[in-house]
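>>> Prediction below, plus the sequence it came from.
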Amino acid sequence: MIQEFKDFIAKGNVMDMAVGIIIGAAFTAIVKSLVGDIFNPIIALFTGGIDFSGWFYALDGGDYASLAAAQEAGAPVFAIGSFLMAVINFFIIAFVVFMLVKTVNRIKSAAEKPDEVAPEVKTGPSELDILIEIRDALKK
C-alpha cells in the first residue's frame, strides 16, 4: 500500500495539480488585491462610494438598523445588497482575469513568434540554372 501511494504521488499529473493549486492560491491573492485595492476605489470614485451591502429585507417584519443587527437578532433576512455586491465583484474579477489572460497570451505569442528571416539574396545563377545552360549548349 505504501508503494502504491509512492507511485501515485510520483505521477506527473499529481505534482502538476499541486503546483497549479499553489500558483492558483497566489494568483487569487494578486487578483483580490488588484480588484480590492485598485479597481474598487476607482469605481467608488465614479459611483460616489455607493455600498449596496446594507440593503436587506427582514422577513420577520422587524425594523433593524443594519444587516448586522438583524443577523445578530437572529432574524431571517434577504441580504439583497450583499448578493448584489458579490455579483458586481464577480464581474470585476472576471474582467480583470480576462485582461490578465489576454495580456499573458499576447506576450506568449510574441515570444513564440520566430524572428523574421531576411529573404535570401541570389548572388548569381543557381546550380540548376548552370546545369540547364550546359545541357542546352550540348544540344546545340
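Sure thing, it's come through.
>>> make it CA atoms for all contacts and neighbour counts henceforth
OK.
>>> Tell me which other helices or strands the top helix by length along the chain touches.
The longest helix of the chain (DSSP state H) is helix 80-112. Other helices and strands packing on helix 80-112, by 3 or more CA pairs under 8 Å, 6 or more residues apart in numbering; DSSP states H and E, are helix 12-33.
>>> putting a second one here so we can go through both:
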Amino acid sequence: MLKGFKEFVLRGNALDLAIAVIIGTAFNKVVSSLVQDVLMPFISITAGRIPDFSSWKLGIISIGNFLNATINFLVIATTIYFFVVTPLNTLKRRENKSKQEASPAPPEPSEEIKLLREIADLLRTSKAK
C-alpha cells in the first residue's frame, strides 16, 4: 500500500502539480501587490478614485461585491497577460527563430538511398497496374 502511494507521489504529474500550486501561491502575492500597489493607485489618479461597488444591491442580493470581484479579476488577468504572457511569448518566438536559423539543412541522401527509393517507386507503380 505504501509502495503504491510512493509511486503516485513521485510520479511526474503529482510532483509537477504540487510545484505549480506552490509557485502559483507565491506568484499570486506578486501579482496582487502589482495590482493593489501599482495599478490601482494609477487608476485612482486617472479616474479620481478607486471604484467601489460594494454598496450596490439588487433587492436582497449584494451585486456590488460580485462587481468588485469581477473588476479585480479583469485587472489581474490583464496584468498577467501584458506583464507575463506577452513577454514570454516574445522570448519564445525569438528563441524558436534563432533555433531555426542555427539548425543546418538535412544532408543530401546518398546515391544508394536515392537508388533504393527509385526502385521502391517502380515496384509500387508496377503493383498498382
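All right, it came through fine. What you are looking at is a predicted structure, and each value in this text was computed from that prediction instead of being measured.
>>> quick revisit: identify each buried residue in the longest helix of structure 1, please.
Neighbour counts over helix 80-112 of structure 1 (16 or more other CA atoms under 10 Å) mark 81-82, 89, 92-93, 96 as buried.
>>> tell me the angle of that helix relative to helix 12-33?
120 degrees (axes from the mean of the first three to the mean of the last three CA atoms, to 10 degrees).
>>> for the residue most central in space within structure 1, what are its contacts?
Taking CA atoms, centre = their mean, the centroid of structure 1 lies closest to V97, which sits 3.5 Å from it. V97 of structure 1 sits next to V31 when contact means CA atoms under 8 Å, 6 or more residues apart in numbering.
>>> Aligned against structure 2, show me the partner of it.
When structure 2 is aligned by TM-score structural alignment, V97 of structure 1 is paired with I80.
>>> Also F83 of structure 1?
Aligned partner of F83 of structure 1 by TM-score structural alignment: F66.
>>> any idea how far its match lies from F73 of structure 2?
With distances taken as CA to CA, to the nearest Å, F66 of structure 2 is found 10 Å from F73 of structure 2.
>>> now swap in T90 of structure 2 and tell me
Taking CA to CA, one finds T90 of structure 2 at 24 Å from F73 of structure 2.
>>> Look up how far V35 of structure 2 lies from I80 of structure 2.
According to CA to CA, I80 of structure 2 stands 10 Å off from V35 of structure 2.
>>> you'd agree M15 of structure 1 is up against I21?
No. Applying CA atoms under 8 Å as the test, M15 of structure 1 and I21 come out as separate, 9.9 Å apart.
>>> Contacts only, for A110 of structure 1.
By CA under 8 Å, 6+ apart, the contact list for A110 of structure 1 is empty.
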